[in-house]
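1. Coordinates for the following, if possible.
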Amino acid sequence: MSGSHRLTLLRHGETASSGLLGQHDAPLSARGRQQMQQRWRELDAVDPVRAIATSDLARCRDFATGMATPMACHIDMAFRELACGALDGRNPAALGAADARAWQQWQTDPANTLPGGEDWAAFTARIDAGLRRWLAGDGAGGHHVLVTHGGVIKALLLHWLGLPPARHGQFWPGHAASISVWWDPDWPPVLLDLRLEAP
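-> Here you go, the predicted model:
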């Protein structure tokens, strides 16, 4: 069927900054770049990559644009991590009592929006809309790779499986984790490969 192909969600590698990154724009560490290179070689060997999209944040964008030649790289804010509001870029261990309580409640169920943060339903909707927009307008066949964030991957998996946000803890994509599905715009995605551990 037209529009059907392999789609891989690829999480960024280790970053130079730690903590609750959210939309804080931290670059990859040297180890993170190595993790991404290794995972990319594995993915490309299974099915050569024909199209790339990425979050506009540096930890995704810098690697994706470097791998895109001669392909075009679709850069889209829709694929950004969840906006964590007042907690963006902070170390969870250094949070005050109120923020620490909000973070714990969010971890239990992301439907509990973080202070000044993005609503989980809105987060999922913007990712899903961005993904469908990219895949519908791309026109290329073959293996498509979206370089993005752990929260984005969780949100898509929960959405595809019809699970509530509180089940997000069952998915823990490590650095450079990848999830490949068979994408058909008219049917739910079919899982092809799952590599949640860092290379």
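2. can we go C-alpha only for contacts and neighbour counts from here?
-> Fine.
3. Which strand or helix spans residue 188?
-> strand 187-195 (DSSP states H and E).
4. For that strand, list every residue counted as buried.
-> Judged by neighbour count using 16 or more other Cα atoms under 10 Å, the buried positions of strand 187-195 are residue 189.
5. Show me what that strand is packed against.
-> Judged by 3 or more Cα pairs under 8 Å, 6 or more residues apart in numbering; DSSP states H and E, strand 187-195 is in contact with strand 178-184.
6. now the strand holding residue 188 and strand 178-184, what's the angle there?
-> If you take axes from the mean of the first three to the mean of the last three Cα atoms, to 10 degrees, strand 187-195 sits at 160 degrees to strand 178-184.
7. can you list the residues that contact strand 187-195?
-> 160, 173, 177-183 (Cα atoms under 8 Å, 6 or more residues apart in numbering).
8. How about stretch 99-108?
-> Stretch 99-108 is contacted by residues 87, 92, 112-115, 166, 169 when judged by Cα under 8 Å, 6+ apart.
9. same check, this time on stretch 9-17
-> Identification of contacts with stretch 9-17 by Cα under 8 Å, 6+ apart yields 26-29, 31-33, 35-36, 59-60, 145-150, 153, 173-180.
10. Those in helices, which ones?
-> Residues of the contacts of stretch 9-17 located in helices (DSSP state H): 31-33, 35-36, 59-60, 150, 153.
11. before we move on, back to that, just flag the most distant two among the contacts of strand 187-195.
-> Within the contacts of strand 187-195, 173 and 183 form the most distant pair, 19.8 Å apart (Cα to Cα).
12. do you know how far residue 100 is from residue 91?
-> Separation of residue 100 from residue 91 (Cα to Cα, to the nearest Å): 10 Å.
13. Next: residue 148.
-> Taken as Cα to Cα, the span from residue 148 to residue 91 is 21 Å.
14. Please give the structure of this sequence too, so both can be compared:
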Amino acid sequence: MSAFHLHLMRHGAPQTPGRLLGHTDAPSTREGLAACVQQVSDLPFAAVVASDLTRCAQAAEAIATPRGLTLARDPRWRELDFGAWDGLPTAEVDSAALAAFWNDPDANPPPGGERWSALTARIEAALCDMDRDTLVVTHGGAIRAALACLFGFGQQQVWAFDLPYACVMSLRIWPGPMRAAQIVGLWS
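-> Next up, the predicted model:
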């Protein structure tokens, strides 16, 4: 199978910034949606996939429709489930528990939330279904999980990537049993 491009876009700025939004279905601002559309205006792709959460799906729909592409909503591309912390401002979360989570999100998941390994398993399954030039509108955690799956980056390494709202990371993927990937660019 030949190589393809995978473009991973983080959704636009949410209407409720500064919160652990995870599975909370918070929409983006109008400016955030416009930034997403503008960011990919010259980018070629044959398919558009998005997390099923509004902040991703709205942007993906605004990108797909004018191009005559059908949007595929895929819940596997959702953000990590922050459980009891979901939707809370970070200032309202116990700082020691939050620090332990950021240090090792698999060993210290949010109460009632998802482990890092569960997120990477979801993303790995979604990546295995990709075989053509695709734009995925998703979340910062899901993009980091894709980097962990594709490049073998550890938890600390993936947090080193700055992924602002509406940024796009473009990858070239060689699928198959010996899958390989290359970072082509990061635009913010």
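15. Let's see if you can find the most crowded of the contacts of strand 187-195 of the first structure.
-> residue 178 (26 neighbours; other Cα atoms under 10 Å).
16. Trace it over to the second structure, please.
-> Under the alignment defined by TM-score structural alignment, residue 178 of the first structure is paired with residue 168 of the second structure.
17. do the same with residue 161 of the first structure
-> So residue 161 of the first structure corresponds to residue 151, using TM-score structural alignment.
18. just residue 122 of the first structure next, same as before
-> With TM-score structural alignment as the criterion, the equivalent of residue 122 of the first structure in the second structure is residue 118.
19. my guess is residue 86 of the second structure contacts residue 24, does it?
-> Yes - using Cα atoms under 8 Å, residue 86 of the second structure is in contact with residue 24, at 6.3 Å.
20. Of these two, which one has the most company?
-> residue 86 (21 against 18).
21. Alignment lookup: the more buried one to the first structure.
-> Taking TM-score structural alignment, the alignment pairs residue 86 of the second structure with residue 88 from the first structure.
22. Tell me which residues touch the nearest residue to that match once chain neighbours are set aside, please.
-> Distance criterion Cα to Cα, 6 or more residues apart in numbering; nearest residue to residue 88 of the first structure, sequence neighbours excluded, is residue 22 at 5.1 Å. Residue 22 of the first structure sits next to 81-84, 87-89 when contact means Cα under 8 Å, 6+ apart.
23. And the longest helix seen in the first structure, what's buried?
-> The helix spanning the most residues in the first structure, taking DSSP H as the definition, is helix 120-138. Neighbour-count burial for helix 120-138 of the first structure flags 120, 123-128, 130-131, 134-135, 138 (criterion: 16+ other Cα under 10 Å).
24. how about the closest residue to residue 129 of the first structure other than its chain neighbours, what does it touch?
-> What sits nearest to residue 129 of the first structure in space, not counting adjacent residues and going by Cα to Cα, 6+ apart, is residue 78, at 7.8 Å. With contacts defined as Cα under 8 Å, 6+ apart, the neighbours of residue 78 of the first structure are 55, 126-127, 129-130.
25. what do we get in the second structure for residue 78 of the first structure?
-> So, by TM-score structural alignment, residue 78 of the first structure is matched to residue 76.
26. and residue 9 of the first structure, which of the three is it?
-> Assigned by DSSP: H, G, I helix; E, B strand; the rest coil, the conformation of residue 9 of the first structure is strand.
27. separation between it and residue 160 of the first structure?
-> 13 Å.
28. okay, how far is it across stretch 17-35 of the first structure, tip to tip?
-> Per Cα to Cα, the first residue of stretch 17-35 of the first structure is 16 Å away from its last.
29. What residues sit buried inside that stretch?
-> Across stretch 17-35 of the first structure, burial judged by 16+ other Cα under 10 Å covers 17, 20-28, 32-35.
30. Likewise for stretch 2-13 of the second structure?
-> Buried, per 16+ other Cα under 10 Å, within stretch 2-13 of the second structure: 3-13.
31. can you pull the contacts of residue 176 of the second structure?
-> residue 1.
32. gap between it and residue 131 of the second structure?
-> From residue 176 of the second structure to residue 131 of the second structure the distance is 10 Å (Cα to Cα).
33. just to revisit the earlier point, remind me which helix or strand the residue nearest to residue 88 of the first structure belongs to.
-> Per DSSP H and E, there is no helix or strand for residue 22 of the first structure.
34. so what's residue 116 of the first structure up against?
-> So residue 116 of the first structure contacts 84-86 (Cα under 8 Å, 6+ apart).
35. Try it again at 6 Å.
-> 85-86 (Cα atoms under 6 Å, 6 or more residues apart in numbering).
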